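1. the sequence isn't on hand, but the structure is:
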């Protein structure tokens, strides 16, 4: 079985944007500051433990697997940087798993290193605007790891980022932690079921209406060009046109809040799916089962009681 992460995000707004706004493949025409594009990426290296990494209290990368070897990746974070200034990061370390069972405490040989760099895409080329710099280093030649024997260790700090845009996104949204959790969870589940119904009914017009505002935000944050906007829409169309794709039941999840309570989502709590989106599909590819999972981070605009997907 193979897993794929599909960053298909939805808005629950039923506004008829398809009639009054350009189609999603044309959103690149609304992107500003293309000549000033800068793409921030994190270099992430963590060894001998599991972890969650957040930028501005929104998850970037998580890893909950067997506690062996070193996890290495590079992750884009422009969609978590809403405006220039200080950006907050938080790394939470957890004991890993052994034979499918969680270890009781953090080991002494843990290593972690997080770097930031700024890139500019110029056609087919990439130019380095900001050389990689380290914002956190634990173990090895960095800060000594002193949390051996604990069940978690938390490291926080800030770094400066400069972007040409200033995006509202969820920055002025309601703090959903203040709402009745049972009522809110019912609303979130209703949203998820709406998503599932659209995919089952293969209603591409409804899908276009639902994702428009999210895609507009995403296009600007990533400075998408024509190919990028088309690729976003093509990924959505795969949901409605893949004849083998089946949406899976929502199960083994927990409602979690991010962005200081302004975002809410459902995430799996079962190993080895811990922290993954609860919204999932299965499809067939070359005789193999492919599991897709889809981020749905919802917010409520100030003055509104309607959930919309913004990230």
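-> Okay, I see it. Values in this document were obtained by computation on a predicted structure and should not be read as measured data. Residues are numbered from 1 along each chain as shown.

2. going by C-alpha atoms from here, please, whenever you check contacts or count neighbours.
-> Fine.

3. got the residue ranges for the strands in the stretch 201-311 of the chain?
-> Using DSSP state E, counting those that start in this stretch, the strands of the stretch 201-311 of the chain run over 246-247, 253-258, 263-268, 280-285, 288-294, 298-299, 308-309.

4. so which of the ones you listed comes closest to residue 101?
-> The closest approach between residue 101 and any of the strands of the stretch 201-311 of the chain, judged by Cα to Cα, belongs to strand 263-268 at 16.5 Å.

5. can you list contacts of that closest one?
-> For strand 263-268, contacts defined as Cα atoms under 8 Å, 6 or more residues apart in numbering pick out 170, 176, 188, 251-258, 274-279, 296-299.

6. included below, for side-by-side comparison, is a second structure:
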């Protein structure tokens, strides 16, 4: 009996000594105050977690703005965790917090197996993935993950734009959807080519082209012009006429902020089932396949004009001079590119910012400041380019395009995918601009 009491005292003393270690793995780390990269790094560098070593830093439990978490893992510039479903309605509370706090900046994307709630600001990027299929509703035990990434905030006018502009969740984007087979397309908006040069040997296309960048307001008509010429045969040679086994489908789609198509207008469709009659050895058979009845033509031409009821009004190039009257316009544009290339090589971010600001301001107006790519991301991409390039390359063969109203100019590279290329190790940035000349200052300016 006495021995048992002694043993019991020893066990009690050991438990008392080790108890803090038992509960340490169950402590909640409060994450609410981690709102900037600097505040996150203070916690990360202190390395005060349940499980901490040079390879792994984690906490068994955590709390983020009142939402219970588990399995919280800490990395150089972000942390990730699972939603603690042992506490009922954790996922519901998390979504409610995001909706209330971030409003129009919250983007919801439904995949087949999971639903993503994404928020991007200059300082943080939040992603919540819930285990919900398309038609599922949240329940009290819905599970998922939360990750929060932190970014260094740079005080630059380009980077600031998305924080300064309101997001418009009601704004409609217009997309031109081109699906074609065995033909080579050329597409112009108001006389300006909008389709990147196709790769050699590529003669099929399935592409959506955003049109808002060419739309200044809801009153100005937009002219679309299409030319389709014969594609390339199986031997890599350009065909002389459009073949039977080809097709062209063109649609104009209205897309809301969630990426859903709210309306689709078919502009052109020459696809059909074509039947060949084959006579061989006195026997007749028929071969039916997907193609077109408009075969044998040298080209297919099509035009369409429309007005887009956009929810913005841009100055754009409306204050531009008539470029058709300008002397040496192409040379002036090439000189602009040469000067811009020098800024790139000199890593002159301040002057590049000044040149790009107006076009960036309009970009985040016509996309309603509502895309996942924000101005601070564009700025980061610009910085990355400047840090990683070591030379620039320009096109030799060019073609100058002037818009139908004479105010907008674009220099197309015929021998490259863009007029100017910034080249680094395993890195190439294609750079092409559209220009106008300000009536008041006679200055050549980037606008797109």
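-> Received the coordinates, thanks. Computed from a predicted model, the values in this text were never measured in an experiment.

7. can you give me the TM-score here?
-> Once the chains are overlaid, their TM-score stands at 0.77 when taken by TM-score structural alignment, normalised by the length of structure 1; 275 aligned residues with a Cα RMSD of 2.9 Å.

8. coming back round to it: ok, which of the strands of the stretch 201-311 of structure 1 comes nearest residue 114 of structure 1?
-> Among these, the nearest to residue 114 of structure 1 by Cα to Cα is strand 253-258 (20.8 Å).

9. average gap between that closest one and structure 2?
-> For strand 253-258 of structure 1, the mean distance to aligned residues of structure 2 following superposition is 2.5 Å (mean Cα distance after the TM-score superposition for structure 1).

10. what stretch of structure 2 does that strand fall on?
-> Strand 253-258 of structure 1 corresponds to residues 398-403 of structure 2 when matched by TM-score structural alignment.

11. the strands in the stretch 51-200 of structure 1, which residues?
-> Under DSSP E, counting those that start in this stretch, the stretch 51-200 of structure 1 gives strands at 58-63, 70-76, 85-94, 97-98, 101-102, 111-122, 125-138, 153-161.

12. residue 157 of structure 2: neighbouring residues, count only.
-> As a burial measure, residue 157 of structure 2 scores 18 neighbours (other Cα atoms under 10 Å).

13. which residues does it contact?
-> Residues near residue 157 of structure 2 by Cα under 8 Å, 6+ apart: 353, 357.

14. any idea what it aligns with in structure 1?
-> In structure 1, residue 157 of structure 2 lands on residue 23 (TM-score structural alignment).

15. and its match, how far from residue 208 of structure 1?
-> Here the criterion is Cα to Cα, to the nearest Å. By it, residue 23 of structure 1 lies 8 Å from residue 208 of structure 1.

16. same question, residue 56 of structure 1
-> 29 Å.

17. the two - which one has more neighbours?
-> residue 208 (21 against 18).

18. what residue in structure 2 is paired with that one?
-> Match for residue 208 of structure 1 (TM-score structural alignment): residue 353.

19. what do you get for residue 139 of structure 1?
-> In structure 2, residue 139 of structure 1 lands on residue 271 (TM-score structural alignment).

20. residues contacting that match?
-> Taking Cα under 8 Å, 6+ apart, we find residue 271 of structure 2 in contact with 246-249, 290-293.

21. one more: residue 240 of structure 2?
-> 230, 298.

22. and residue 109 of structure 2, how many neighbours?
-> The number of residues packed near residue 109 of structure 2 is 14, by other Cα under 10 Å.

23. can you check residue 135 of structure 1 too?
-> 15.

24. how close does it sit to residue 91 of structure 1?
-> With Cα to Cα as the criterion, residue 135 of structure 1 and residue 91 of structure 1 are 11 Å apart.

25. likewise for residue 226 of structure 1?
-> 35 Å.

26. who's more crowded, those two?
-> residue 91 (21 against 12).

27. distance check, whichever residue in structure 2 pairs up with that one against residue 267 of structure 2.
-> Correspondence of residue 91 of structure 1 to structure 2, assessed by TM-score structural alignment: residue 226. Between residue 226 of structure 2 and residue 267 of structure 2 the computed distance is 11 Å (Cα to Cα).
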